[in-house]
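> 3D model of this:
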Amino acid sequence: MTDTAAFDFIIVGAGSAGCVLANRLTENGRYKVLLLEAGGKDRNPWIHIPLGYGKLFRDPKVNWCYEGVPEANLNNRTIYHPRGKVLGGSSSVNGLLYVRGQQQDFDGWARAGLTDWGFDGVLPYFKRSETNENGGNRWRGGDGPQPVSNVTAPHPLCGAYIAACRESGLPDNPDFNGVTQDGTGYYQATHENGLRWSAAKSYLKPARKRPNLSIQTHALTTRILFDGKRATGVEYVANGQRYRVGATREVLLAAGSINSPQLLELSGIGNPDLLAKHGIETRHASRQVGENLQDHLQVRTVHESASRDTLNDQYHNLLRRFGIGLDYVFRRKGPLTVSAGYAGAFFKTRPELLTPDIQSLFIIFSTDRMGDRLHEFSGFTASFYQLRPESQGHVHIRSPDPYQAPDIWCNYLATETDRRTNIDGLRQLRAFMDSPAMAGHRKREIEPGPSVQSDDELLAYIRATASTVYHPSSTCRMGVDDGAVVDERLRVNGVDGLRVIDCSIMPTMVSGNLNAAALMIGEKGAEMVLEDTSG
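As a prediction, this is how the structure comes out:
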């Protein structure tokens, strides 16, 4: 065991929120900060190519490659949960989409007593983080660290899908993060000039040379150290050596919705019954640690194109594949700049809903599962997920060994509302694909296939094929009630000197992709830390 010099703050996890914290807490030069990351540096070239996420999907050098436990409502299938294990965290391996969620999501948090977390309370931090290609306005940021850009080029198939949604009654929406989320259009993404801009590039790179910031990669944090009820530092392992390092002010967990609750439990904060089962002494009883896991379940449909204009066609033709590479190298354009959702829509499955409950994604390639080889036929994919699932699961340690992956159980489709919404969402998506606008572009539906029509058949298809779209949240729930894991200022209840600042603190998940919200949480959390420290 080696003891190292103390820092003012220790940040565990260099994902989106962790990179924000490292930048903001070192800006004024007053505080000495240590950033610990279990993965390595973001040197893999596929990290920086937007479509490269397919190459990183199952790469253990940059990915935790978690496997969930069997999901009873998905035919007892185990679901693969990729999470970034590299500087930038999941922002270095994700699909790049920039979607904040609905204003009503955050106003719901405020109605639950978290008054500083209503939409008016979080919008300034969304704007602070962002430089939007279209410029700043009432809704969007114009001079933040994180570039957010339009697609590099429209595509005929995407145009047909948008037209199909329009024929079905959806309005055009040029900005899903603007006045309203309803409608159809192209997505914006976290890239610029054809390159991915992860949080490591946007926030951490500008701060790396600051003398008050130390970054330790390949450093697995194994437990939080305490003096009584106060967090005083952490223990971590790097290069086969075990280290203890002190934090004179606070320890900040930004390890994400899987690893933050895992580290709390390993450190004695959690359900006493679970901790005792694994021989861990209870530091503070907090039964909600690891509970309330929410995730978005993705349902995909696969179609054969009527023309050879998909990425499948380009990939399987040597000359066209070579052309893709040239287009990217010399122009930073083409298929390699595509995010995980090219075009899409937000819509309601029931007219009485005030806001959309479904997000759809349209992409110009098809595969049996993400990360697999593209289909040989000319194919494209239209998918969707329910924005606000009722079903909740958990993340819990399996043993006191920090190297053993935790149990991840999402409990998908556990409620009738969730089952009904997914069936209705699939029907509506198929209606888009059957519209006249798609007629000249689609040859046939391959999955689910024309024989799948009844509610029971649609639900059976969903149970057999649906999977995560990689948005775990809410496992260290923020609240004003006694059962909440963290309070409104993200301080872990029951102890001092310890906060959680990542998507695990969400009381309920937001209606969309999570990376934008993770950046916001990092920005707002950093300001809270600085305010409380100077105060």
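
> going forward, measure contacts between C-alpha atoms and count neighbours the same way
Will do.

> what comes up buried for the lengthiest helix in the chain?
Taking DSSP state H as the criterion, the chain has its longest helix at helix 515-534. Neighbour-count burial for helix 515-534, counted by 16 or more other Cα atoms under 10 Å, picks out 515-529.

> next: stretch 202-212.
Applying a neighbour-count criterion of 16+ other Cα under 10 Å, the buried positions in stretch 202-212 are S202, Y203, L204, A207, R208, N212.

> next one: stretch 350-363
T355, P356, D357, I358, Q359, S360, L361, F362, I363.

> please provide the structure for the following sequence as well, for comparison with the first:
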Amino acid sequence: MATEFDFIIVGGGTAGLVLAARLSEDPHVQVLVAEAGEDLRADLRVNVPAMWPQLQGTDADWQLKTVAQEALGNRELVFPQGHLLGGSAALNGMNFVPPAREELDGWAALGNPGWDWEGFSKYFKKTYTLTTGSKTENDGVLQVNIPEEETKWPQVFRDTFGGLGFAAHNDPFSGDIHGAVTYPDAIHPVTKTRSFSGNAYLTPAESRPNLTVWTGVLVDKILFDQASPDGAVATGVQYTTKDGKTQTIPARKEVILSAGTFYSPRVLEQSGIGDAERLQRLGIRVVVNNPFVGENLQTHPMCVIAFETVDDGADGFETIDPIARQNPAALGAAMEAYTSKQRGPFSQTNSNVMAHIPFPGIHTDSGKQDLEQILKSSAGTALSGVKITPDFTEAHEALVRSVLTSPTGASGYYLHFPGWAFYGPTGALVPIPADGHERYFTIAVLLTHPLSRGSSHLTSTPEGELRLAIDPSLLSHPLDAEVLARHVRFLESTLATAAPLAGRLKGHAAPPGWPRGFSADLDDARRFVRENAVAAMHYAGTCSMMPREKGGVVDSCLRVYGASNVRVVDASVMPFVTRANPMATVYGIAEKAADIIKAGL
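You can find the predicted model right below:
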């Protein structure tokens, strides 16, 4: 086993394992991956698609929590984050959603040449092979699959949006999709198991003699030599082993942080890269003063309504509820279908149809007037406690305005689940009511381009222990709350009352205390948002890629400003979060980063 490495990759997650596989293709470089979690590639909860929620809240999850969110009635939220080999791609719901052209072009316009749609697409295509029925497209590493629909719910969901004028337009991989569309999942089309960086990228590469993977190793900080005129030079990392020993390992070429949206900025701050005043208060020697490290945290706010259905599961309207209730007959039948035929509810995420919908009412004069009014009333809002430059704010507000005012712009993102999938006040999944035989259909709506911004920083406990203070400041920008309230009204008063979906739904089952029709009063919809909005597991932005003077932490080659041989490669570099699930984009970021790094060898 090697004792010195050219590249040390901190974090063996979604992006880190892509980098490990690509960089170790060169037999002349030694690559080390240091992952804090364990290797659970053989675990059923990782591999069986429908079992993915069972990993949340376990040791495979960092089990992060936010500070109290003022705009949400001071609720604290749980933030699941992958703490295992493969990262959040081994823990999440597997939806493989490509980015939109408009947001990538927005990244480039900030001062990131080569990161627009045209420059990014070729790297994104390297990540996947798409299977639809017997048809295979592209020739990438991950296996992504549009599953055969085994119930009628997806078609009903699609048809309802179509009847409302929101049928799908364009291919999901075109960059310009809007309306209701069926997306693939990162599931192998034959074995019907999760396809992720752990088994798709690492497994074929792990026998290489120049690739070493450590698990259960927590990197504490990067070690620097500050004597170089080109900026601080990373010489290695300090890490803590499973038995609590502190050790160091040298890096000959680069240290690459792929520790995720929360731990990449944490490692930077622990290493002395961040806001000088903050670091000095914590007793950390300042290596690079950059106040934007850990800032610009963003995710999608989400509201969920679970409806009771009129069906008993017959005639193609089965739901996953009997399995969730641990019904022995239902569990046995589902497992038999999965193990013998790779079919049934265990073989899918059961949530592939999604809809990208414009601002509700944008096609009417009254809706346009409503939008102009809320844009006017929220204009010039200054977010308190967040370090964001005027240049960045102007660029981001322009993107959001263009989305909101376009009749095909996606300001809301709708998901469905054939069964109980309700998230409680903290954002944790609430177990299905155990008594009874009711069946459910759950609909969620996400705000695609929030203006609210937060932060994730090191802080100190009264005992002097360093920990993370995560404050997404969800819905702190008034425009976010106003737009999301109107999407909740559309979900509850329009979508759920339109054919053919309306004929399948009874009253609300969750959240309690909100009777059918509540959203007819916009004030009630606003109150619903404040009391029930949670966060999707789509965190980004804390090590943003853009010019330093605009608020950047890394440049367009993903190099950390002020450090000559440190990069960040994960979702934290996104200056704007993508409009939907970011996992697919993270894979593309890692593929592009690998080529950038190789070009310098």
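
> center of structure 2, which residue is that?
Centrality entry for structure 2: nearest residue to the mean C-alpha point is H538, 2.5 Å, by Cα atoms, centre = their mean.

> that one touches P582, doesn't it?
Yes. With the criterion set as Cα atoms under 8 Å, H538 of structure 2 and P582 qualify as a contacting pair; they are 6.2 Å apart.

> would you map the strands across the stretch 201-350 of structure 2?
Taking DSSP state E, counting those that start in this stretch to define them, one finds strands in the stretch 201-350 of structure 2 at 211-214, 218-225, 233-240, 246-257, 273-274, 288-289, 295-297, 301-309.

> then the stretch 51-200 of structure 1?
Secondary structure of the stretch 51-200 of structure 1 (DSSP E, counting those that start in this stretch): strands located at 66-67, 80-81, 130-132, 146-148, 183-186, 191-192, 195-196.

> want to throw the ones you listed into JSON lines with distance to L490 of structure 1 and mean neighbour count?
Supplementary listing: the strands of the stretch 51-200 of structure 1 in JSON lines, determined by distance: least, Cα to Cα, whole Å; neighbours: other Cα atoms under 10 Å:
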{"stretch": "strand 66-67", "distance to L490 of structure 1": "26", "mean neighbour count": "17"}
{"stretch": "strand 80-81", "distance to L490 of structure 1": "25", "mean neighbour count": "19"}
{"stretch": "strand 130-132", "distance to L490 of structure 1": "23", "mean neighbour count": "22"}
{"stretch": "strand 146-148", "distance to L490 of structure 1": "23", "mean neighbour count": "25"}
{"stretch": "strand 183-186", "distance to L490 of structure 1": "34", "mean neighbour count": "24"}
{"stretch": "strand 191-192", "distance to L490 of structure 1": "30", "mean neighbour count": "22"}
{"stretch": "strand 195-196", "distance to L490 of structure 1": "29", "mean neighbour count": "24"}
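
> who wins for proximity to G108 of structure 1 among these?
Proximity to G108 of structure 1, assessed across those by Cα to Cα, is greatest for strand 183-186 (21.9 Å).

> distance from that closest one to the middle of the chain?
When C-alpha coordinates are averaged (Cα atoms, centre = their mean, to the nearest Å), strand 183-186 of structure 1 and its chain have centres 21 Å apart.

> what span of structure 2 lines up against it?
On the basis of TM-score structural alignment, strand 183-186 of structure 1 is assigned to residues 179-182 in structure 2.

> quick check: that stretch compared with structure 1, mean distance?
Using mean Cα distance after the TM-score superposition for structure 1, stretch 179-182 of structure 2 ends up 1.8 Å from its aligned counterpart in structure 1, as a mean over the superposed pairs.

> list the contacts of that stretch.
By Cα atoms under 8 Å, 6 or more residues apart in numbering, the surrounding residues in contact with stretch 179-182 of structure 2 are 146, 158, 161-162, 166-169, 172, 352-357.

> of those, select the buried ones using a PyMOL command.
A single PyMOL command selects the buried members of the contacts of stretch 179-182 of structure 2 (16+ other Cα under 10 Å):
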select buried, resi 146+158+161+166+167+168+172+352+353+354+355+356+357
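
> from the contacts of stretch 179-182 of structure 2, which two are the most distant?
The largest distance within these, taken as Cα to Cα, falls between I146 and I357 and amounts to 21.3 Å.

> corresponding residue for L25 of structure 1 in structure 2?
Under the alignment defined by TM-score structural alignment, L25 of structure 1 corresponds to L23 in structure 2.

> burial measure for that match, as a count.
L23 of structure 2: 21 surrounding residues under other Cα atoms under 10 Å.
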